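Enquirer: For reference, the sequence and a predicted model appear below.
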Amino acid sequence: MKTIPGPDAFSQTLKNDARKYPNREDERYDDFMFFPAIEPSFSIGRDETVFTIGSCFARNVEKFLLDHNVTVPTAHFEAPHEEAPGNPNRVLNQYNPGTMMQVVEAAGQTPDKRAIYGGLTGSVVDCLLATGGRAVSKSRAMERRQQISDLYGAGLGASQTVIITLGLIETWYDKQDELYLNEAPGVRFVRKNPDRFEFRQMGYEECSSVVNKMLQRLTDLGKKVVLTVSPVPLQVTFSGGDAVTRNAYSKSLLRVVAEQAATTFDNVDYFPSYEMVTTGGFRSFGNDNVHVRPIVVERIVRYMLDAYLR
């Protein structure tokens, strides 16, 4: 709970030029989108390295960071086309706070075989990555895990700033391996192991706990963090009901967690990319109503860099 003495509340509010919700004459409004006023608590040098963690929206952000000559280690990771058609680093996508926390904690370590599940033909699927269920050989699965662990180890080590895009609160959990999963195991494998897996719709306490654990790790490493919520909606829900209402709940909870985290950690800023995209309505999205139009991503990244870049 946030409390302010009555007189101070009036004084602070009168000094706040952004206190009123913007109408269409407000400078924060432009072309059917709002660009909320932000006050960065730190800056990013143009010669710094920025590490990105998140889903497809984070991948889009990488492209425009590169266009501004910012060094972004994750943008250069490439998986073979058959593993990542269309985008060679899509396997880096992390969707829920649990897997984001796990990959930060495992950075630079030798990976183990947990959450790698065998297929009928001897191939395996790695449910800690965004593979779309694409199977590979066991040796390739371990090789790829080591490549990503090395990327996180070296990339985080070289980075001064980390941009984290929280995606959703729905996740699968492997009770045997004690791991959050990035993708659901195959339905046949789940049915063969009925007591091993469970679906979780993370609540506030669990979600806040894993986000804070991840941020504490990055704080201990001396990193500055820009925390955002992805505007990309939940595409399929396992929690029952309509995906539209489940998505609204997911984003709302993540937004609360992000606010709490930015208040708790001095080195963490919240950046309102979610608010910017959603105030633009369906104009902000492609025909699938899921992926944000590149021109909108570019405007948002430019707005962020104008505020943060020295």
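Expert: Cool, the structure landed.
Enquirer: From here on, just use CA atoms for contacts and neighbour counts.
Expert: Will do.
Enquirer: First-to-last residue distance for stretch 74-85?
Expert: 17 Å (CA to CA, to the nearest Å).
Enquirer: and it, how far from the chain's centre?
Expert: When distances are taken as CA atoms, centre = their mean, to the nearest Å, stretch 74-85 is centred 18 Å away from the chain's centroid.
Enquirer: in it, what's buried?
Expert: For stretch 74-85, a neighbour-count test (16 or more other CA atoms under 10 Å) marks 74, 75, 79, 83, 84 as buried.
Enquirer: put this beside the first:
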Amino acid sequence: MSEAKDRPRMPHPYETLPEHSFWRTAVADRDPLEISGLWSPRYPIKRRTRIVTAGSCFAQHFAKALVARRYRWLDFEPGPAGLTADQRRDYHYGTFSFRTGNIYTPRMLRQWLTWALTDAKPPEEAWEKDGRYYDPFRPGVEPGGFVSVKELLISRSETLTAIAAAVRGAQVFVFTMGLTEAWHDKATGVEYAVCPGTVAGQFDAHRHGFVNHGFGALMDDMTSALRLLFRANRGLKVLLTVSPVPLTATASGQHVLTATSHSKSLLRAVASELVAAQVRVDYFPSYEIITHPAYRGRFFAPNLRSVLPEGVDHVMTQFFRDQAAAFGGDTVATPPRTSLPPTPVSPTEEAPEPELTEAEELRCEEELLAAFAPDQRDV
């Protein structure tokens, strides 16, 4: 008994934790804009790091913020010379590092990478509307549609070539996961960017089916996508994010609010599991920064869906601050806003001057679903 009394008391684990481990000191006692240290990056991302981006709508913000701060975001499908800034945006040039349009789900990412990096061929499917043709896997990239199926397939082939070049030429691949809900061909399992019949084509209940991917399917698709990426580029790192943008609409039968929570929770859990399992994968918490109650909704527009420019700026400030804290260097300041759109960077060019428009509209196929809301049907 005397030995036990004389033995120095061992502190329990909570007595030695840093302040960021406690809600009061890390969150409640701070102004929301002073909450820091949310990310401990695994690898450095410098100005000369070759970065490519893909994913859902919020990934567009991420790419523009990198360009505006003179980081080396690469565009492997810059499009024909002579296009105006508005034409480039309308035709989805410079939106992502290749002209896929939005890639909403892990299944869609796996699909594109399989077509681009293996011998597998995409189906020669096209949607028709008013005598024009739309790509079911990126229906929004060609306003007004293609003049022929042949032109559509040639354009898709160019995008697949660009994807392969981007994967092999990048050092960091940033992918923003956005949705778990999708529409697919029941017979082949091939997944579409949007529900057939919304943008173009015809919906066929016998052929087309709704799917809401569960955790297992999401993990399988992301694991397969990562395997494809790493086989093509052994030095590649992957940075995952989850889009903070709520669903425009849900076909799940749930209320859209709970459907959003379900979808984002699954994607966030998948991201954590992949970071734990894959040393070359990291996760940046843009989702938490925008959506967490600690920030009191201050980064959302009045529609409670669109992310304000101030929100994007704060997300990117945290990104560069945490990089500087982990690997040294100065935090990159928010660039001044201008009335000009960002200029894409080709793989061989130097980073451009910062150009970022404040009110630029995102090009998202999912946004078109809002037109089918009940208050719009009788207009």
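Expert: Okay, I see it. Note that the coordinates shown come from a computational prediction; the quantities given were computed from them, not determined experimentally.
Enquirer: TM-score of the superposition?
Expert: Once superposed, the chains reach a TM-score of 0.84 (TM-score structural alignment, normalised by the length of structure 1), with 298 aligned residues with a CA RMSD of 3.0 Å.
Enquirer: Is it possible to get TSV of the buried residues of stretch 74-85 of structure 1 that adds secondary structure?
Expert: Converted to TSV, the buried residues of stretch 74-85 of structure 1 look like this (DSSP: H, G, I helix; E, B strand; the rest coil):
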residue	secondary structure
74	helix
75	helix
79	coil
83	coil
84	coil
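Enquirer: May I see the residues you listed organised as JSON lines, with distance to residue 211 of structure 1 added?
Expert: Converted to JSON lines, those look like this (distance: CA to CA, whole Å):
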{"residue": "74", "distance to residue 211 of structure 1": "20"}
{"residue": "75", "distance to residue 211 of structure 1": "23"}
{"residue": "79", "distance to residue 211 of structure 1": "28"}
{"residue": "83", "distance to residue 211 of structure 1": "29"}
{"residue": "84", "distance to residue 211 of structure 1": "27"}
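Enquirer: Out of those, which comes closest to residue 190 of structure 1?
Expert: Among these, residue 83 lies closest to residue 190 of structure 1 (CA to CA), at 22.7 Å.
Enquirer: isn't the closest one right next to residue 137, touching?
Expert: No. Between residue 83 of structure 1 and residue 137 no contact is recorded; they are 11.4 Å apart, counting by CA atoms under 8 Å.
Enquirer: What ranges does the stretch 1-150 of structure 1 have for its strands?
Expert: Per DSSP state E, counting those that start in this stretch, the stretch 1-150 of structure 1 carries strands over the ranges 29-30, 33-34, 50-53, 116-118, 124-126.
Enquirer: So which elements touch the second one?
Expert: It stands for strand 33-34 of structure 1. helix 273-279 (3 or more CA pairs under 8 Å, 6 or more residues apart in numbering; DSSP states H and E).
Enquirer: cool, and the longest one?
Expert: When contacts are defined as 3+ CA pairs under 8 Å, 6+ apart, strand 50-53 of structure 1 packs onto helix 56-67, strand 161-166.
Enquirer: at 7 Å instead, please
Expert: strand 161-166 (3 or more CA pairs under 7 Å, 6 or more residues apart in numbering; DSSP states H and E).
Enquirer: Now do the strand it packs on against helix 56-67, angle only.
Expert: 150 degrees (axes from the mean of the first three to the mean of the last three CA atoms, to 10 degrees).
Enquirer: what's strand 161-166 of structure 1 in contact with?
Expert: Residues outside strand 161-166 of structure 1 that contact it (CA atoms under 7 Å, 6 or more residues apart in numbering): 49-55, 58, 95-97, 223-230, 254.
Enquirer: whereabouts in structure 2 does it align?
Expert: Across structure 2, the stretch matching strand 161-166 of structure 1 (TM-score structural alignment) is residues 172-177.
Enquirer: where does the matching stretch sit relative to the chain's centre, distance-wise?
Expert: How far stretch 172-177 of structure 2 lies from its chain's middle: 6 Å, per CA atoms, centre = their mean.
Enquirer: can you check stretch 83-93 of structure 1 too?
Expert: 15 Å.
Enquirer: again with stretch 192-203 of structure 2
Expert: 22 Å.
Enquirer: again, but for stretch 225-233 of structure 2
Expert: Centre-to-centre, stretch 225-233 of structure 2 and its host chain are 18 Å apart (CA atoms, centre = their mean).
Enquirer: What residues sit buried inside it?
Expert: Quick answer for stretch 225-233 of structure 2 (16+ other CA under 10 Å): 225, 226, 228, 229, 230, 232, 233.
Enquirer: now swap in stretch 101-108 of structure 1 and tell me
Expert: Neighbour-count burial for stretch 101-108 of structure 1 flags 101, 102, 103, 104, 105, 107, 108 (criterion: 16+ other CA under 10 Å).
Enquirer: before we move on, back to that, could you dump the strands of the stretch 1-150 of structure 1 to JSON lines with mean neighbour count and distance to residue 265 of structure 1?
Expert: Listed next are the strands of the stretch 1-150 of structure 1 as JSON lines, based on neighbours: other CA atoms under 10 Å; distance: least, CA to CA, whole Å:
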{"stretch": "strand 29-30", "mean neighbour count": "14", "distance to residue 265 of structure 1": "30"}
{"stretch": "strand 33-34", "mean neighbour count": "20", "distance to residue 265 of structure 1": "26"}
{"stretch": "strand 50-53", "mean neighbour count": "25", "distance to residue 265 of structure 1": "18"}
{"stretch": "strand 116-118", "mean neighbour count": "17", "distance to residue 265 of structure 1": "34"}
{"stretch": "strand 124-126", "mean neighbour count": "24", "distance to residue 265 of structure 1": "33"}
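Enquirer: In TSV: the ones you listed, plus distance to residue 10 of structure 1.
Expert: Formatted as TSV, these follow (distance: least, CA to CA, whole Å):
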stretch	distance to residue 10 of structure 1
strand 29-30	25
strand 33-34	25
strand 50-53	39
strand 116-118	57
strand 124-126	54
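Enquirer: nearest to residue 267 of structure 1, of the buried residues of stretch 74-85 of structure 1?
Expert: Nearest member of those to residue 267 of structure 1, counting by CA to CA, is residue 74, at 21.6 Å.
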